[in-house]
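*Asks:* Got a predicted model here, sequence first, then my questions.
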Amino acid sequence: MSTLRIDISVTRGDFRLDTRFELPATGVIALLGPSGSGKSTLMGAIAGIVQPREGIIALGDEVFFDSSRQLDLPIEARGCGVVFQDARLFPHLSVEQNLKFGLSRRRGRPIAQETAHVVDMLGIGHLAKRRPATLSGGERQRVAIGRALLSQPRLLLLDEPISAVDQSRKGEILPYLERLRDEA
């Protein structure tokens, strides 16, 4: 069974995160902790957005980061889909273009039916031509989730991904994420 192995130290200003764990790289893993405890920093380190000061990050046999070997795989080589609390969409691109960016990172051929299903399930089809600045917080989150899912990531990292989504849409998105977990 493939594992996610983390043994890192990250320093950001006065904040220092030292963490070490190994988990199965299947199913759902939740990180719980108070605000400011380093959950988002850890996610950023796994994805390659934040560089640890030292340590190792590995998914199965593939090493993402190893300070002793001066190895730091670029973000795009890690195959991680990331959805942060603030969505982080490309402001100069339309919703449709943001989703296509996810498709461009896909490891296989794009599947029109799957794309349509994700767009429909997230209720974002009518937003296709709009830019992120014109969207509500919940709409931005749904587009970010769609972009991440369409990239077919090896590892999907979600940082409070549905905190800005209204209750009725949460009821639609959560079962979809659970189905993805079950199919993994």
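*Replies:* Right, received. Where do you want to start?
*Asks:* Going by C-alpha atoms from here, please, whenever you check contacts or count neighbours.
*Replies:* Will do.
*Asks:* Tell me the secondary structure of the residue positioned nearest the centre of the chain, please.
*Replies:* The C-alpha lying nearest the average C-alpha coordinate of the chain belongs to V82 (CA atoms, centre = their mean; 1.5 Å). Here V82 is recorded as strand under DSSP: H, G, I helix; E, B strand; the rest coil.
*Asks:* Verify the stated contact: it with P161.
*Replies:* No: with contact defined as CA atoms under 8 Å, V82 does not count as touching P161 (9.4 Å).
*Asks:* Chain neighbours aside, what residue packs nearest to Y176?
*Replies:* The shortest distance from Y176 to any residue other than its chain neighbours is 8.0 Å, reached at M121 (CA to CA, 6 or more residues apart in numbering).
*Asks:* Wait, that neighbour touches I173, no?
*Replies:* Yes: between M121 and I173 there is a contact at 7.0 Å, judged by CA under 8 Å.
*Asks:* which one of the two has more residues nearby?
*Replies:* I173 (20 against 16; other CA atoms under 10 Å).
*Asks:* one step back: what helix or strand is the residue nearest to Y176 located in?
*Replies:* helix 112-122 (DSSP states H and E).
*Asks:* Any chance you could list what contacts that helix?
*Replies:* With contact meaning CA atoms under 8 Å, 6 or more residues apart in numbering, helix 112-122 is reached by 125, 142-143, 146, 149-150, 169, 172-173, 176.
*Asks:* repeat that for 6 Å
*Replies:* For helix 112-122, the external contacting residues (CA atoms under 6 Å, 6 or more residues apart in numbering) are 125, 142.
*Asks:* Point out the other helices and strands that the helix or strand following that helix packs with.
*Replies:* Next in sequence after helix 112-122, counting helices and strands by DSSP H and E, comes helix 137-150. On a contact count with 3 or more CA pairs under 6 Å, 6 or more residues apart in numbering; DSSP states H and E, helix 137-150 meets helix 95-104.
*Asks:* list the buried ones in the helix it packs on?
*Replies:* Neighbour counts over helix 95-104 (16 or more other CA atoms under 10 Å) mark 95-103 as buried.
*Asks:* one more structure, for comparison:
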Amino acid sequence: MLRVDIEKQLGEFSLSASFTSEGRVTGLFGASGAGKSSLINMIAGLLQPDRGTISIDGEILDDTKKGIHIPAWRRRIGYVFQDARLFPHLNVAQNLDYGRRMNGIADDPAQRRRVTDLLDIGHLLSRRPGKLSGGERQRVALGRALLSKPRLLLLDEPLGALDEGRRAEILPYLVRLRDEARIPMVYVSHDPAELRQLATQIVLLKNGRVTSFGGVKVLAG
């Protein structure tokens, strides 16, 4: 369960959001500038709220009254950005292993096989990122995040930099991830069709405020 109740002033922009989600995929939906990326960065621990609390499954990550701010690297949260951010000098296998090693997690060959099978990237392991398509790079980025064994996965417009064909290629993998990996996700998008296919709950943001929260039906409003 993800609980968010925060306020943040970012220059002239004011963000105020409160919601509790038990969904497998919580979609953050809104136009550019609505506050989606700032909100997801606070959940990740990259930004601190000015006021409020953030918790996952009862564990407090931020509580401004109590002076609690768990640093990002201790939150056990995976983050996939719009650009895959793979290391160009490492091959796919080494990129996949990076998150595990940086988090001091023991190697788990069975888990690695499950993830590479889930995302259909086993045949890419010896390639460098420069030899991958945009969709392949995003699948590797997803794999790297999963192999760090997160309790929550954050995806900030992961299909935003892809053309329509690549988006259609990778969306089924995200649906499979939702249904098989059993890791809750927060998914940022301004594409309602994408969220209708993927999300189980929607947080609708407008001008830094939550204007609606519920099932995908809120996208029709």
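*Replies:* Arrived safely, thanks for sending. Since the structure is predicted, the reported quantities are computational estimates derived from the model, not experimental observations.
*Asks:* Once they're superposed, what TM-score comes out?
*Replies:* Here the TM-score for the pair of chains, by TM-score structural alignment, normalised by the length of the first structure, is 0.81; 181 aligned residues with a CA RMSD of 2.8 Å.
*Asks:* related to what we said a few turns ago, mind telling me what the residue nearest to Y176 of the first structure corresponds to in the second structure?
*Replies:* Under the alignment by TM-score structural alignment, M121 of the first structure pairs with L118 in the second structure.
*Asks:* where does its match sit relative to L174 of the second structure, distance-wise?
*Replies:* Noted for L118 of the second structure: a distance of 10 Å to L174 of the second structure, by CA to CA, to the nearest Å.
*Asks:* With G122 of the second structure instead?
*Replies:* 17 Å.
*Asks:* same check, this time on L46 of the second structure
*Replies:* 24 Å.
*Asks:* Could you do V210 of the second structure as well?
*Replies:* Using CA to CA, we find V210 of the second structure at a distance of 25 Å from L174 of the second structure.
*Asks:* and if you look at L147 of the second structure?
*Replies:* 15 Å.
*Asks:* and the longest helix for the first structure?
*Replies:* The longest helix of the first structure (DSSP state H) is helix 167-183.
*Asks:* Now do it against helix 112-122, angle only.
*Replies:* Note on geometry: by axes from the mean of the first three to the mean of the last three CA atoms, to 10 degrees, helix 167-183 of the first structure and helix 112-122 are set 140 degrees apart in direction.
*Asks:* Relative to the whole chain's centre, how far out is helix 167-183 of the first structure?
*Replies:* Distance of helix 167-183 of the first structure from its chain centroid, counting by CA atoms, centre = their mean, to the nearest Å, is 15 Å.
*Asks:* for it, which positions count as buried?
*Replies:* 170, 173.
*Asks:* just checking, what residue in the second structure corresponds to G81 of the first structure?
*Replies:* Match for G81 of the first structure (TM-score structural alignment): G78.
*Asks:* OK, contacts around its match?
*Replies:* The neighbours of G78 of the second structure, taking CA under 6 Å, 6+ apart as the test, are 145, 150, 153-154.
*Asks:* Can you get me a residue count around the aligned residue in the first structure for S18 of the second structure?
*Replies:* Under the alignment by TM-score structural alignment, S18 of the second structure pairs with R20 in the first structure. Around R20 of the first structure there are 12 other residues, counting by other CA under 10 Å.
*Asks:* where's R20 of the first structure relative to D159 of the first structure, distance?
*Replies:* R20 of the first structure is 19 Å from D159 of the first structure, by CA to CA.
*Asks:* now do L150 of the first structure
*Replies:* 17 Å.
*Asks:* So for the aligned partner of V92 of the second structure in the first structure, what's the nearest residue that isn't a sequence neighbour?
*Replies:* Under the alignment (TM-score structural alignment), V92 of the second structure pairs with V95 in the first structure. Spatial nearest neighbour of V95 of the first structure, excluding adjacent residues (CA to CA, 6+ apart): A128 at 4.9 Å.
*Asks:* Buried residues, stretch 140-154 of the second structure. List them.
*Replies:* 140-154.
*Asks:* now swap in stretch 61-68 of the first structure and tell me
*Replies:* Neighbour counts over stretch 61-68 of the first structure (16+ other CA under 10 Å) mark 63-66 as buried.
*Asks:* what's the answer for stretch 119-131 of the second structure, then?
*Replies:* Buried residues in stretch 119-131 of the second structure (16+ other CA under 10 Å): 119-122, 124, 128-129.
*Asks:* Give me the three-state assignment for R16 of the first structure.
*Replies:* R16 of the first structure ends up strand, using three-state DSSP.
*Asks:* Tell me who's in contact with it.
*Replies:* Residues near R16 of the first structure by CA under 6 Å, 6+ apart: V10.
*Asks:* can you check G138 of the first structure too?
*Replies:* 164-165.
*Asks:* With the one 10 residues further on instead?
*Replies:* Taking CA under 6 Å, 6+ apart as the criterion, A148 of the first structure is in contact with 81, 102.
*Asks:* next one: stretch 42-49 of the first structure to chain centre, how far?
*Replies:* 9 Å.
*Asks:* same question, stretch 55-62 of the second structure
*Replies:* Its chain's average C-alpha position is 17 Å from that of stretch 55-62 of the second structure, according to CA atoms, centre = their mean.
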